[in-house]
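**Student:** Sequence and predicted structure below; questions after.
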Amino acid sequence: MAAPLGPTPPKAHDGLPPRERVLAMAAISLAMTMAVLDGAIVNVALPVMAKDLAVPPSAAIFVVNGYQIAVTAALLPFASLGDILGYRRVYLSGLAVFVAASLACALSPNLSVLIAARIAQGLGAAGIMSVNIALVRFVYPNRMIGRGVGNVALVVAMASAAGPTVAAAILSVASWPWLFLVNLPVGLVALLVASRTLPVTPRSRARFDLPSALLNAVTFGLLIIGIDGLGEEAGRGVALAEIAGALAVGTVLVLYQLRLPVPLLPVDLLRIPAFALSMATSIASFGSQMIAYLALPFYLQDVLHLSETRTGFLMTPWPIAIALMAPISGRLSDRFPPGILGGIGLAVMAAGLTGLALLPAEPTTFDIVWRLTVCGFGFGMFQSPNNRVILTSAPRERSGGASGMQSTARLTGQSLGAAWVAVLFGLTHGTGAERAIAFSLWSAVALAVFGGVASVLRRQPEG
């Protein structure tokens, strides 16, 4: 009789057996797909939600911002809890909260309840995102970690690409609450499989640091709110004050962390050159990608006068190319230096962005598509090797902190990129969109080049 499936004990450090590995990755993939999708699909439904709940669009935006702030502020505290309690426990708890909050979102009678439910959903998503890469380190054997990281990158890319399409498809046949109700069957299946297959990981003897968690939440909460406010000229002074407050509280946080043997904000990991350079590379690359993602639709619609549908179609090659390249580069990173692979990938991405910045006045569809495809292939070549370095350059017992920092770097880069585009469009208001788009794309090129240089400078310790 075959042994029943169940959590693998902590002694199994070098990955799970093949069958359990496949099931564990299926559970991780389902949960990550939901978390990433719900960060994007609601944007499409905001106008419908605002009308149905009888609130102005400016108020409905908090449905998105509440989720984003909760995710960003909770990532590192939950990663720390993962080191203390075990990554499996934090992941399952986050998934359970996410599913329950999805039901609460669907049943929300008014905006206040919906925002509260979205904040709870963001906390659940943070539980999932904070330790997903750390779990990969225990699901896959050491020789296959790059492959596991590449599979996670593939899931994130596909979910990001599918977000607007999934939202449009659901809204074409059902009301907006179904955007959240679809999470229930998927989430329950993921919970069932994850509870039976995710490995039990070693726990640290550290205690959870509540003051650090509160300082972290204030720092990232103020930072995200301030960055979001930079796009509105009338409120830019308040936004700058919020960012200044975030920097002040963040300074206190860092100084406090330097005194701790196992800090919640893993500043000790930043003393590892490969880890620190990987963080810089990640922030720069995701900032570059977000700048292009936001600026290009304005180019396609305001300059070339294309429809929203065609704009969405033309933007699709980028995430598709990432999805195709991410698992390949993950496998390559198990055999070749990840820093070099990441540097090559960001050089390719910079070349594609340069091509977009130099598009002819009347480009053909092919002119646009091949450049976007080059950008996607470059980003896909970078992402998996970079995540592999982040994970393996940290000590095994600090995998949770490394995983939390990886997700925090991604969200920070995306937020900074979005803010930069908003500022550029605000400064060039009234002079035409072309200047803001050009500045944005060349800024994206510069960030990609910076990230590529940081990548090739890494020297990752083996083992």
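**Tutor:** Arrived safely, thanks for sending.
**Student:** only C-alpha atoms for contact and neighbour calcs from this point on.
**Tutor:** Fine.
**Student:** Hmm, residue 141 is touching residue 12, no?
**Tutor:** No: in terms of C-alpha atoms under 8 Å, residue 141 does not count as a neighbour of residue 12; the distance is 9.7 Å.
**Student:** Neighbour count: these two, which is higher?
**Tutor:** Looking at residue 141 and residue 12 with other C-alpha atoms under 10 Å, you find the greater number of neighbours at residue 141, namely 19 against 15.
**Student:** give the contact list for residue 100.
**Tutor:** Shown here is residue 100, whose contacts under the criterion C-alpha atoms under 8 Å, 6 or more residues apart in numbering are residue 121.
**Student:** does it sit in a helix or strand, and which one?
**Tutor:** When secondary structure is defined by DSSP states H and E, residue 100 falls within helix 87-106.
**Student:** mind listing what's buried in that helix?
**Tutor:** Counting neighbours by 16 or more other C-alpha atoms under 10 Å, one finds that the buried residues in helix 87-106 are 87-92, 94-106.
**Student:** got the end-to-end distance for stretch 389-397?
**Tutor:** The first and last residues of stretch 389-397 sit 15 Å apart, counting by C-alpha to C-alpha, to the nearest Å.
**Student:** same thing with stretch 176-189?
**Tutor:** Counting by C-alpha to C-alpha, the length from the leading to the trailing residue of stretch 176-189 is 22 Å.
**Student:** residues near the closest residue to residue 144 other than its chain neighbours, how many?
**Tutor:** Take residue 144 and drop its neighbours on the chain: the residue closest to it by C-alpha to C-alpha, 6 or more residues apart in numbering is residue 334, 6.5 Å away. Neighbour count of residue 334, defined by other C-alpha under 10 Å: 17.
**Student:** quick one, helices of the stretch 201-350 of the chain?
**Tutor:** Listed in chain order, the helices found in the stretch 201-350 of the chain under DSSP state H, counting those that start in this stretch are 210-229, 236-257, 273-298, 308-315, 317-333, 338-357.
**Student:** residue contacts, the closest residue to residue 61 other than its chain neighbours?
**Tutor:** Sequence neighbours aside, residue 46 is the residue nearest to residue 61 in space, at 7.2 Å (criterion: C-alpha to C-alpha, 6+ apart). Going by C-alpha under 8 Å, 6+ apart, residue 46 touches 57, 60, 61.
**Student:** Return the set of buried residues in the helix or strand hosting residue 46.
**Tutor:** Using DSSP H and E, residue 46 sits within helix 41-53. Neighbour counts using 16+ other C-alpha under 10 Å place 41, 42, 43, 44, 45, 46, 48, 49, 50 of helix 41-53 among the buried residues.
**Student:** okay, pairing it with this:
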Amino acid sequence: MSDRASLNHARDQPHAFPAQASPCDDLAIRAQPAAGIPCRRKRLALGATILGSSMAFIDGSVVNVALPAIQTELGASVAAMQWVVNAYLLLLGSLVLVGGALGDKLGRRTVFVAGIVLFTAASAACGLAPEPAALIAARAVQGAGAALLVPSSLAIIGAVFDERERGRAIGTWAGFGAITSALGPVAGGWLVDAFSWRAIFYLNVPIAVVTVALALSSIPVSRGSSAAQRLDWPGALTAALGLGLLTYGLTLASSHGFTDEIVIGMIAGGLALCAAFVAIEARSQDPMMPLDVFHSRDFSGANLVTLLLYFGLGGALFFLPFTLIRAHGYTATQAGAALLPVPVVIGVLSRFTGGLAVRYGTRRLLTVGPVIAAAGFALLALPGWLDIDRARYWTSFFPALAVLGLGMTITVAPLTTAVMTSVATARTGVASGINNAVARIASLLAIAVLGIVFVWSHNAALSERLEQLNIPADLHREGQLAPDMMTGAHAVPAEIVAAQSDAIDAGLRAVALVSALCALLGAACAAVTIRGQQKPQSEQ
């Protein structure tokens, strides 16, 4: 199968749940297949990669539905709950490019197994965490483990399967990724309701044991052609520290405001380190993010669309389960099931929309898709749609999430095509890795920035509602702490409980509106920047 044929085949495959998988996850495969591997060993190796990457996909989505239960048991603040997710995304987004290079240098099987072991040890630590700080630290280690195992799992497919078989293997990997990411929140919600939030982390242990056994028995030892190049640790560490400071400063801003000296210092330090990262990459002989790929207008435009669209998506899907559970009385299982329209629509329609880019062009689809996604976000923000009981889910949340899923379905395939056709064939691995990291970082920043939108909108709506109810000043002050106090541990008057629920709805509406605006900006960027340029004839 030629590079172009491989691209076309992969483009038509169903993609994993968009909140966790970037549009280029299933294209970062740059390996020469090992000869003489029996078919049975190939199938076992593929099973190992599916199990390993599925753990990372599931943990990226299932934690959202467990956050209210975690908050209740550990007595954590909303800022701490943001960092339970952000610590994972920070290390994953910062180290995923280094993880791929490390697999080329030390051996893909070695790095894959090391990632599984690290991820599993961190999962056990998450399950045992006695306080929010310990859980956040363990989640960060989980992200580092995922940064090792995800790119290595993709490279293993390229090392095990030849060109004739690789397309089917990619499709199988992507299909299972879509299924596990879709069912993850439902299964995780059931574990939370039936046992404890700790069970979602303990579940990784038996899966990891099976995965390591399969990997050691079936995956051959292989290294990449770039094994001799140096790892860009200065760039990776600078990126991680810069994004960490920036995210921490934005998280503090929701409660301290932007005039606070610590907030200003954190944000300024984060921006300075991000600028230093760009300078390091410009001077490095082996940068993890070569800046010359951004000379392509299509590549820069596609990554800007990715940043804006996944920013809105990551933020909305973070606050949706919280709102459903806290404001509308959903169980964790019901909240996880409520999100199913997005991955189901993507899974069902991806095969039909995959070829539209050839017929209509990537720029047109990358303009239409985000506009439809923006309509889905906007439906979540319509007044009255959230003030309902669970019996009316099919006429409220379902249409909004289905429209959002349709917009993502139309967008993801041409976004992949735009990234992969905007650079020379030799740079497609780097291009897909950068786009992957951009999608992760977009979700990281979204949870911090939209957390400010959520908390400020919530507090404003709650103040107005309590004033209308003539609530005494002392209870009014208690109500202002509602995002941190919605743990069920305090006896709160019914009027305040109702006001808190309405205020949480108001916070979600504000987040949905910002997400819709980001999606529209993404459509505008696509219309301005994407030209549908092709590789030089010699590269095709």
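**Tutor:** Great, that's in hand. Predicted model, so just to flag it, every value in this text is computed and none were measured.
**Student:** where does the TM-score land?
**Tutor:** For these two chains in superposition, a TM-score of 0.78 is obtained (TM-score structural alignment, normalised by the length of the first structure); 452 aligned residues with a C-alpha RMSD of 4.2 Å.
**Student:** returning to that earlier point: between the contacts of residue 46 of the first structure, which has the most around it?
**Tutor:** Most neighbours among the contacts of residue 46 of the first structure, by other C-alpha under 10 Å: residue 60, with 23 neighbours.
**Student:** and the residue lying closest to that one once chain neighbours are set aside, how far is that from residue 229 of the first structure?
**Tutor:** Of all residues not flanking residue 60 of the first structure in the chain, residue 50 sits nearest, at 5.7 Å (C-alpha to C-alpha, 6+ apart). According to C-alpha to C-alpha, residue 50 of the first structure stands 20 Å off from residue 229 of the first structure.
**Student:** And residue 128 of the first structure, by the same measure?
**Tutor:** Noted for residue 128 of the first structure: a distance of 27 Å to residue 229 of the first structure, by C-alpha to C-alpha.
**Student:** Neighbour count: the two, which is higher?
**Tutor:** Residue environment comparison for residue 128 of the first structure versus residue 229 gives the larger neighbour count to residue 128, 31 against 22, counting by other C-alpha under 10 Å.
**Student:** what's the counterpart of the more buried one in the second structure?
**Tutor:** Structural correspondence for residue 128 of the first structure with respect to the second structure (TM-score structural alignment): residue 149.
**Student:** check which helix or strand covers that match.
**Tutor:** Residue 149 of the second structure is located in helix 132-160, with elements delineated by DSSP H and E.
**Student:** and that helix, what other elements does it pack with?
**Tutor:** If contacts are counted by 3 or more C-alpha pairs under 8 Å, 6 or more residues apart in numbering; DSSP states H and E, helix 132-160 of the second structure sits against helix 39-74, helix 78-106, helix 108-128, helix 163-194.
**Student:** How much space separates whichever residue in the second structure pairs up with residue 180 of the first structure from residue 340 of the second structure?
**Tutor:** Under the alignment defined by TM-score structural alignment, residue 180 of the first structure corresponds to residue 201 in the second structure. Taken as C-alpha to C-alpha, the spacing of residue 201 of the second structure relative to residue 340 of the second structure amounts to 21 Å.
**Student:** Which residue, neighbours along the chain excluded, lies closest to the residue mapped onto residue 431 of the second structure from the first structure?
**Tutor:** Residue 431 of the second structure maps onto residue 402 in the first structure when the alignment is built from TM-score structural alignment. The spatially closest residue to residue 402 of the first structure, leaving aside those adjacent along the chain, is residue 391, at 5.9 Å (C-alpha to C-alpha, 6+ apart).
**Student:** Same check on residue 265 of the second structure?
**Tutor:** On the basis of C-alpha to C-alpha, 6+ apart, the spatially nearest residue to residue 265 of the second structure that is not a chain neighbour turns out to be residue 249, at 7.8 Å.
**Student:** could you list every residue that touches the counterpart of the one you found in the first structure?
**Tutor:** Using TM-score structural alignment, the equivalent of residue 249 of the second structure in the first structure is residue 226. Applying C-alpha under 8 Å, 6+ apart, one finds that residue 226 of the first structure lies in contact with 238, 239, 240, 241, 242, 243.
**Student:** what residues are up against the residue nearest to residue 144 of the first structure?
**Tutor:** 143, 144, 145, 146, 147.
**Student:** Tell me how far the last one lies from residue 92 of the first structure.
**Tutor:** According to C-alpha to C-alpha, residue 147 of the first structure stands 23 Å off from residue 92 of the first structure.
**Student:** sorry, back to before: how much space between the match of residue 431 of the second structure and residue 88 of the first structure?
**Tutor:** 16 Å.
**Student:** What is the neighbour count of residue 261 of the first structure?
**Tutor:** There are 10 residues near residue 261 of the first structure, going by other C-alpha under 10 Å.
**Student:** Kindly report the same for residue 429 of the second structure.
**Tutor:** Counted by other C-alpha under 10 Å, the residues lying close to residue 429 of the second structure total 18.
**Student:** Which strands or helices does the helix or strand where it lies pack on?
**Tutor:** Taking DSSP H and E as the criterion, residue 429 of the second structure maps to helix 428-468. With contacts defined as 3+ C-alpha pairs under 8 Å, 6+ apart, helix 428-468 of the second structure has these neighbours: helix 78-106, helix 233-256, helix 297-328, helix 397-421, helix 473-480, helix 494-529.
**Student:** wait, which of the helices of the stretch 201-350 of the first structure is closest to residue 450 of the first structure?
**Tutor:** Ranking the helices of the stretch 201-350 of the first structure by distance to residue 450 of the first structure, with C-alpha to C-alpha as the measure, places helix 273-298 first at 7.0 Å.
**Student:** what's the average distance of that closest one to the second structure?
**Tutor:** Plainly put, helix 273-298 of the first structure ends up 3.0 Å away from its match in the second structure on average once the two are laid over each other (mean C-alpha distance after the TM-score superposition for the first structure).
**Student:** Helix 317-333 and that helix, what's the angle between them?
**Tutor:** 160 degrees (axes from the mean of the first three to the mean of the last three C-alpha atoms, to 10 degrees).
**Student:** corresponding residue for residue 342 of the second structure in the first structure?
**Tutor:** Residue 342 of the second structure maps onto residue 318 of the first structure when the alignment is built from TM-score structural alignment.
**Student:** Its match contacts residue 370, correct?
**Tutor:** No: between residue 318 of the first structure and residue 370 no contact is recorded; they are 9.3 Å apart, counting by C-alpha under 8 Å.
**Student:** the more surrounded of these two?
**Tutor:** For residue 318 of the first structure against residue 370, the residue with the higher neighbour count under other C-alpha under 10 Å is residue 318, and the figures read 25 against 16.
**Student:** Can you give me the neighbour number for the spatially closest residue to residue 301 of the second structure that is not a sequence neighbour?
**Tutor:** Using C-alpha to C-alpha, 6+ apart and skipping residues adjacent in sequence, the residue nearest residue 301 of the second structure is residue 529, 5.2 Å away. Using other C-alpha under 10 Å, residue 529 of the second structure has 18 other residues around it.
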